[in-house]
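Colleague: coordinates only, sequence not included:
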């Protein structure tokens, strides 16, 4: 039987809300750049409340790497906290900035 994205335990998809000084500091660009470098998929966007929202999908290692990156942020960002919600992987490809 072939694994589908919803029953594949080797892949993970998360929604991360990043709090802190994360807008106007290159955070979305750096996130997209890092995701592309490691082969993770998803998207990132600014929210009206000053947070950054990202959905990230990939192997367990890729998603863990991206969570570590989100905690560091871009050079001028200050990350205070990240809320993470587990989602069902959907097999999406590529990473975009909204």
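Modeller: All right, it came through fine. Everything numeric in this text was worked out from a predicted model, so none of it was measured.

Colleague: Please count neighbours and contacts with C-alpha atoms only from this point.
Modeller: Noted.

Colleague: any idea how far the residue sitting nearest the centre point of the chain is from residue 88?
Modeller: The C-alpha lying nearest the average C-alpha coordinate of the chain belongs to residue 56 (CA atoms, centre = their mean; 3.8 Å). Between residue 56 and residue 88 the computed distance is 11 Å (CA to CA, to the nearest Å).

Colleague: Alongside the first one, take a look at this:
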């Protein structure tokens, strides 16, 4: 299992990005979480098989229709200990 910690910037808050990412991650069988950050970015830990992870990372660059993604900072991370994908409170 591979894992990445993402920091997504642009117009990504108030446009349904987190709910969209939860659906995308679950559809691809990924584990992890997503949350808004107080600086206006969205942060997500995504983990799973490499093909599924790459598909979701590609989708994250587009985001939902109302979003405008200007950048994604990706770092390697430890996979989460619990299965499933959830939405967390703002940090």
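Modeller: Yep, that arrived. Everything numeric here is computed off the predicted structure, so don't read it as measured data.

Colleague: Got a TM-score for the two of them?
Modeller: The TM-score (TM-score structural alignment, normalised by the length of the second structure) is 0.92; 88 aligned residues with a CA RMSD of 1.0 Å.

Colleague: residue contacts, the residue nearest to the centre of the first structure?
Modeller: Taking CA atoms under 8 Å, 6 or more residues apart in numbering as the criterion, residue 56 of the first structure is in contact with 13-16, 40-43, 63, 66.

Colleague: Mind jotting down where the helices sit in the first structure?
Modeller: 27-38, 60-72 (DSSP state H).

Colleague: Export the ones you listed as TSV, with columns for distance to residue 95 of the first structure.
Modeller: Converted to TSV, the helices of the first structure look like this (distance: least, CA to CA, whole Å):
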stretch	distance to residue 95 of the first structure
helix 27-38	6
helix 60-72	12
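
Colleague: Just tell me which of the ones you listed ends up closest to residue 81 of the first structure.
Modeller: helix 60-72 (7.6 Å; CA to CA).

Colleague: which bit of the second structure covers that closest one?
Modeller: The alignment of helix 60-72 of the first structure onto the second structure (TM-score structural alignment) spans residues 50-62.

Colleague: All set now, cheers.
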